[in-house]
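Student: Got a predicted structure plus its sequence, pasted below:
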Amino acid sequence: MFPVAPKPQDSSQPSDRLMTEKQQEEAEWESINVLLMMHGLKPLSLVKRTDLKDLIIFDKQSSQRMRQNLKLLVEETSCQQNMIQELIETNQQLRNELQLEQSRAANQEQRANDLE
């Protein structure tokens, strides 16, 4: 038997897969940009031109790591901000309770002095 030559559409599959990977990566970067902007940070720009003079290029693995790291940093920052807000609220509540207890203690002391 002779080997069968690949169909013309088979040769475009790697190109299609590459395009899909590129679109997936672009979608992930856009998702990161949304997170960055939600936290008041400037978005990153994706370059679609071939002029590479002013660019630094990362391989796919580095690009993926950067996306993961940025996402993790933004998520952790959000968690920390929530924790700080909860601490501020708890602190205010404790101050209010302390003030109330001090007021009660002052009233009790005044009543004790009045009874003497």
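Tutor: Received it, and whenever you're ready, just let me know what you need. Numbering: from 1, shown residues only.
Student: all contacts plus neighbour counts: C-alpha atoms, from now on.
Tutor: Noted.
Student: Have a look at this protein and report its longest helix.
Tutor: helix 60-115 (DSSP state H).
Student: And residue 29, how far from residue 36?
Tutor: Separation of residue 29 from residue 36 (CA to CA, to the nearest Å): 10 Å.
Student: These two: who's more crowded?
Tutor: residue 29 (22 against 19; other CA atoms under 10 Å).
Student: this is the comparison structure:
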Amino acid sequence: MEHKSCRNTGHEKSPWQDDGSSLTVFYEFVSKNVSMPSDLGELIAYVLLLVITWYTLLFALRFLVSLVKPVLVVLVALFLFRFLRSFEFEDLIDLGFTILGLVANLVASIVAKFLEFVLRIFS
């Protein structure tokens, strides 16, 4: 029985040997042993990456809002109570009517601009 040595004598070239470039050997190994994704596979991978990233960001933002929201509610309540204590009842009524007037003017100007836009389209 003939015994083969483990050493390569140079007569035959194994598929793992190359001219010394490890990147080429790695590329050949990957191209022969790992299936390459198709365009549809890449699209699915990118969509999954987008969805995972989106839900991670949403979860992080919801977590931050859940931490900050109670503090904001307490601060708004403190400012509101201090605001209500510093004014007389008549001053609050005047302030309410002033705010309502400003909101009505804003709505009227928005409606006027929209109607001007519609008239320009039809003329």
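Tutor: It's in. The structure displayed is predicted, hence computed values, not measured ones.
Student: quick one: TM-score?
Tutor: Once superposed, chain against chain, the TM-score is 0.37 (TM-score structural alignment, normalised by the length of the first structure); 66 aligned residues with a CA RMSD of 3.7 Å.
Student: tell me what the longest helix of the first structure is packed against?
Tutor: The contact analysis (3 or more CA pairs under 8 Å, 6 or more residues apart in numbering; DSSP states H and E) places helix 60-115 of the first structure against helix 8-38.
Student: ok and the helix it packs on relative to helix 60-115, angle-wise?
Tutor: 30 degrees (axes from the mean of the first three to the mean of the last three CA atoms, to 10 degrees).
Student: what's helix 8-38 of the first structure packed up against?
Tutor: Using 3+ CA pairs under 8 Å, 6+ apart: helix 8-38 of the first structure touches helix 60-115.
Student: Centre of the chain to the helix it packs on, how far?
Tutor: Relative to the centre of its chain, helix 60-115 of the first structure is centred 21 Å away, using CA atoms, centre = their mean, to the nearest Å.
Student: Which of the residues in stretch 97-111 of the first structure are classified as buried?
Tutor: Residues of stretch 97-111 of the first structure include none that count as buried (16 or more other CA atoms under 10 Å).
Student: I meant to write stretch 31-50 of the second structure there.
Tutor: So for stretch 31-50 of the second structure, nothing qualifies as buried (16+ other CA under 10 Å).
Student: Show me the contact partners of that stretch.
Tutor: Contacting residues not belonging to stretch 31-50 of the second structure are not present [CA atoms under 8 Å, 6 or more residues apart in numbering].
Student: Endpoints of it, how far apart?
Tutor: 27 Å.
Student: distance between that stretch and the chain's centre?
Tutor: 22 Å.
Student: ditto for stretch 48-65 of the second structure
Tutor: With CA atoms, centre = their mean, you get 7 Å for stretch 48-65 of the second structure.
Student: repeat for stretch 26-46 of the second structure
Tutor: 27 Å.
Student: how far away is residue 68 of the first structure from residue 61 of the first structure?
Tutor: For residue 68 of the first structure, the distance to residue 61 of the first structure - CA to CA - is 11 Å.
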